[in-house]
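Engineer: Have a look; sequence and predicted model below, questions after that.
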Amino acid sequence: MPNPDFTQKLQDLAQKVGITSFQALSKAAGVSERQILRLRRGEVEQMRVDVLLKLSSVLQVSLNELVTTFSLLELSKGNEVSTQQMLQEIADLKKEYQRSQLQIAQQRELLLQEFQQSSLQLLESLLLQFPAAAQKARENPQFEAVKILPLVENPLKKLLQAWGIEAIAPIGAEIPYDPQIHQLMTGTVQPGELVKVRYSGYLQGEKLVYRAKVSLIEPV
């Protein structure tokens, strides 16, 4: 018995929603082209429910309709019971998938709240003291602004340390130019030549967060 081919059916459904190729369908649904091929072969029973849900959403058909349209069980008579059983199983999987998505969303929200709370704790002195110090500086022109700096610098240092972020080099330092971690502001320079750090860059472990902005060293 030749292998079934649902290619034309899938093409027809895709064209109804303005999708002109299987590659475009794969991209729109966020599934691999291998999954598209399985659907064309009628292997819907072997596909994950989350994949079927994505495809049914993009093709604008119900999950049941998608399954019955591309199911091998529809090719032979006497399989109505098996088809219904499979549809029930998929319906159950759909409910489980939706519950899982809800749990993931709730966990994401909880993690975000925990992240915000820990960040606020690290920035506590800044949040509490900086507004008062800034207001005092506005009211008294003689107030030395340098006194405010520790209120900003210390919490920021704690936050960066907690996240494992380190400055590439201090501002004003003269260091060998490395195009991998430095951004030259103007002019040209060869790797290894000394440049001056104008804006700090940052690394998180081995990951580059921001390049340090550097400039040429003016001759004396």
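Structural biologist: Yes, it's here. Numbering: from 1, shown residues only.
Engineer: hey, let's count contacts and neighbours off CA atoms from now on
Structural biologist: Fine.
Engineer: in the host helix or strand of Q8, what's buried?
Structural biologist: Assessed by DSSP states H and E, Q8 sits inside helix 7-16. Residues of helix 7-16 classed as buried: T7, L10, Q11, L13, A14 (neighbour count, 16 or more other Cα atoms under 10 Å).
Engineer: Same list (those residues) but as TSV, adding distance to V81.
Structural biologist: Conversion of these to TSV gives the following (distance: Cα to Cα, whole Å):
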residue	distance to V81
T7	26
L10	25
Q11	28
L13	26
A14	29
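Engineer: which residues in the chain form strands?
Structural biologist: 165-167, 174-176, 182-184, 194-199, 202-204, 207-210, 212-216 (DSSP state E).
Engineer: what's the closest of those strands to K54?
Structural biologist: strand 207-210 (33.5 Å; Cα to Cα).
Engineer: what about that closest one, distance to the chain center?
Structural biologist: 16 Å (Cα atoms, centre = their mean, to the nearest Å).
Engineer: Any buried residues in that strand, and which?
Structural biologist: V209, Y210.
Engineer: Also stretch 57-64?
Structural biologist: Residues of stretch 57-64 classed as buried by neighbour count (16+ other Cα under 10 Å): V58, L59, L63, N64.
Engineer: again with stretch 73-82
Structural biologist: Buried residues in stretch 73-82, counted by 16+ other Cα under 10 Å: L73, E74.
Engineer: Other residues contacting stretch 44-55?
Structural biologist: 29-31, 35, 38, 63, 66-67, 70-72, 86, 90, 93-94, 97 (Cα atoms under 8 Å, 6 or more residues apart in numbering).
Engineer: Mind giving me the PyMOL command for buried ones among these?
Structural biologist: Buried subset of these, written as a PyMOL selection, criterion 16+ other Cα under 10 Å:
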select buried, resi 29+31+35+38+63+66+67+70+71+72+86+90+94+97
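Engineer: what about versus this one:
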Amino acid sequence: MPNINCTQKLQNLMQRVGISSFKALSRTAGVSERQILRLRQGKLEQMRVDVLLKLSPVLQISLNELIENFSSVELLQNSVAPTQELLQEIADFKIEYDRLQVQLEQQREILLQELQQSTLQLLESLLLQWPTAAHKAQENPELAAVKIVPLVQKPLEKLLQAWGVEAIASVGAEVLYDPQLHQLMDGSSQPGEKVKVRYTGYLQGDKLLHRAKVSPV
């Protein structure tokens, strides 16, 4: 049967992070309800390291704190001295936790580098041509801006397309006012009335990144 003391400790930690049930904890941490039951029973030594590493960040406590709170050795320390074997297992947990933390940090760094590399490839033409175009514009202030715009526009469009980002409406377009997608810059409009797009907004799939800024027509 579940240990009443461990169950209460777990419920206190869950309440602190806004998790309402053991089933919700199981789903959020990605571990089985059987593992949650073992934690409530104070059988932490029977749980795998990867399960503990999933639970500790969800409960917002360190691995050491998880062990101190739910290890049966800790609960019985006044009457039974921990064996050297159990102490070694706990130390191994800590070593494995530290190793995985380093591995996660390395993976995060690799993903960041890959994202930066792919972004730079999409912006390659802009990186190569923009400095020259800007220099020519400084030398010749009468140079038409329309000749320079494509240097910026095309790489930007390619990048947004690769990331699944779409413009809500083009600048200058007249659209029907939707408060969910549009932000009034001045005046007032009712939903469904015509407005003019002053600054475009963006969507990424179903997620709204920026509302388009509009003015009444």
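Structural biologist: Ah, there it is. Small disclaimer: the values here were computed from a predicted structure and weren't measured.
Engineer: Give me the TM-score for this pair.
Structural biologist: Comparison of the two superposed chains (TM-score structural alignment, normalised by the length of structure 2) gives a TM-score of 0.72, and 197 aligned residues with a Cα RMSD of 3.9 Å.
Engineer: tell me, which helix in structure 2 spans the most residues?
Structural biologist: If you go by DSSP state H, structure 2 has its longest helix at helix 84-122.
Engineer: Which strands or helices does it pack on?
Structural biologist: Under the contact definition 3 or more Cα pairs under 8 Å, 6 or more residues apart in numbering; DSSP states H and E, helix 84-122 of structure 2 sits against helix 49-58, helix 63-70, helix 149-162.
Engineer: Quick one: work out the angle between that helix and helix 149-162.
Structural biologist: If you take axes from the mean of the first three to the mean of the last three Cα atoms, to 10 degrees, helix 84-122 of structure 2 sits at 140 degrees to helix 149-162.
Engineer: distance of the residue nearest to the spatial centre of structure 2 from L115 of structure 2?
Structural biologist: Taking Cα atoms, centre = their mean as the criterion, R108 is the residue nearest the geometric centre of structure 2, at 12.0 Å. R108 of structure 2 sits 11 Å away from L115 of structure 2, taking Cα to Cα, to the nearest Å as the criterion.
Engineer: Determine the number of other residues adjacent to Q121 of structure 1.
Structural biologist: As a burial measure, Q121 of structure 1 scores 14 neighbours (other Cα atoms under 10 Å).
Engineer: hmm, back to that, sort out which one of the contacts of stretch 44-55 of structure 1 lies nearest A137 of structure 1 for me.
Structural biologist: G30 (54.3 Å).
Engineer: looking at it, I165 of structure 1 is touching K207, isn't it?
Structural biologist: No: I165 of structure 1 is beyond contact range of K207, at 9.4 Å (criterion: Cα atoms under 8 Å).
Engineer: re earlier: can the buried residues of stretch 57-64 of structure 1 go into a markdown table with extra columns for distance to Q23 of structure 1?
Structural biologist: Listed next are these as a markdown table, based on distance: Cα to Cα, whole Å:
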| residue | distance to Q23 of structure 1 |
| --- | --- |
| V58 | 13 |
| L59 | 14 |
| L63 | 21 |
| N64 | 24 |
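Engineer: Now compare these and name the two farthest from each other.
Structural biologist: Pairwise distances across these peak at 14.4 Å for V58 and N64 (criterion: Cα to Cα).
Engineer: First-to-last residue distance for stretch 44-64 of structure 2?
Structural biologist: Counting by Cα to Cα, you get 12 Å between the two ends of stretch 44-64 of structure 2.
Engineer: do stretch 162-182 of structure 1 as well
Structural biologist: Stretch 162-182 of structure 1: ends 24 Å apart by Cα to Cα.
Engineer: what does it contact?
Structural biologist: For stretch 162-182 of structure 1, the external contacting residues (Cα under 8 Å, 6+ apart) are 160, 189-205, 208, 210-214.
Engineer: The same query, at a cut-off of 6 Å, please.
Structural biologist: Contact partners of stretch 162-182 of structure 1, identified using Cα atoms under 6 Å, 6 or more residues apart in numbering, comprise 191-204, 211-213.
Engineer: Give the ChimeraX command for selecting the buried subset of those.
Structural biologist: Those of the contacts of stretch 162-182 of structure 1 that count as buried under 16+ other Cα under 10 Å are selected in ChimeraX with:
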select :194,195,196,197,198,199,200,201,202,203,204,211,212,213
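Engineer: now I175 of structure 1: how far from A169 of structure 1?
Structural biologist: The value you get for I175 of structure 1 to A169 of structure 1, if Cα to Cα is used, is 8 Å.
Engineer: wait, I meant V152 of structure 1
Structural biologist: When distance is defined by Cα to Cα, V152 of structure 1 is 19 Å away from A169 of structure 1.
Engineer: Ok, V209 of structure 1 next?
Structural biologist: 13 Å.
Engineer: quick revisit: tell me what angle the longest helix of structure 2 forms with helix 49-58.
Structural biologist: 70 degrees.
Engineer: Buried ones in helix 84-122 of structure 2, by neighbour count?
Structural biologist: Residues of helix 84-122 of structure 2 classed as buried: I90, F93, K94, Y97, T119, L122 (neighbour count, 16+ other Cα under 10 Å).
Engineer: Looking at those residues, spot the one nearest P82 of structure 2.
Structural biologist: For the buried residues of helix 84-122 of structure 2, the nearest to P82 of structure 2 is I90 (10.8 Å; Cα to Cα).
Engineer: With adjacent residues omitted, what lies nearest to the closest one?
Structural biologist: Among residues not flanking I90 of structure 2 along the chain, I67 sits closest, at 7.8 Å (Cα to Cα, 6 or more residues apart in numbering).
Engineer: Distance check, that neighbour against E33 of structure 2.
Structural biologist: Separation of I67 of structure 2 from E33 of structure 2 (Cα to Cα): 19 Å.
Engineer: repeat for M185 of structure 2
Structural biologist: 52 Å.
Engineer: For the closest residue to Y199 of structure 1 other than its chain neighbours, which residues are in contact?
Structural biologist: Nearest non-adjacent residue to Y199 of structure 1, counting by Cα to Cα, 6+ apart: K213, 5.0 Å away. Contacts for K213 of structure 1 (Cα under 6 Å, 6+ apart) come out as H182, Q183, L184, R198, Y199.
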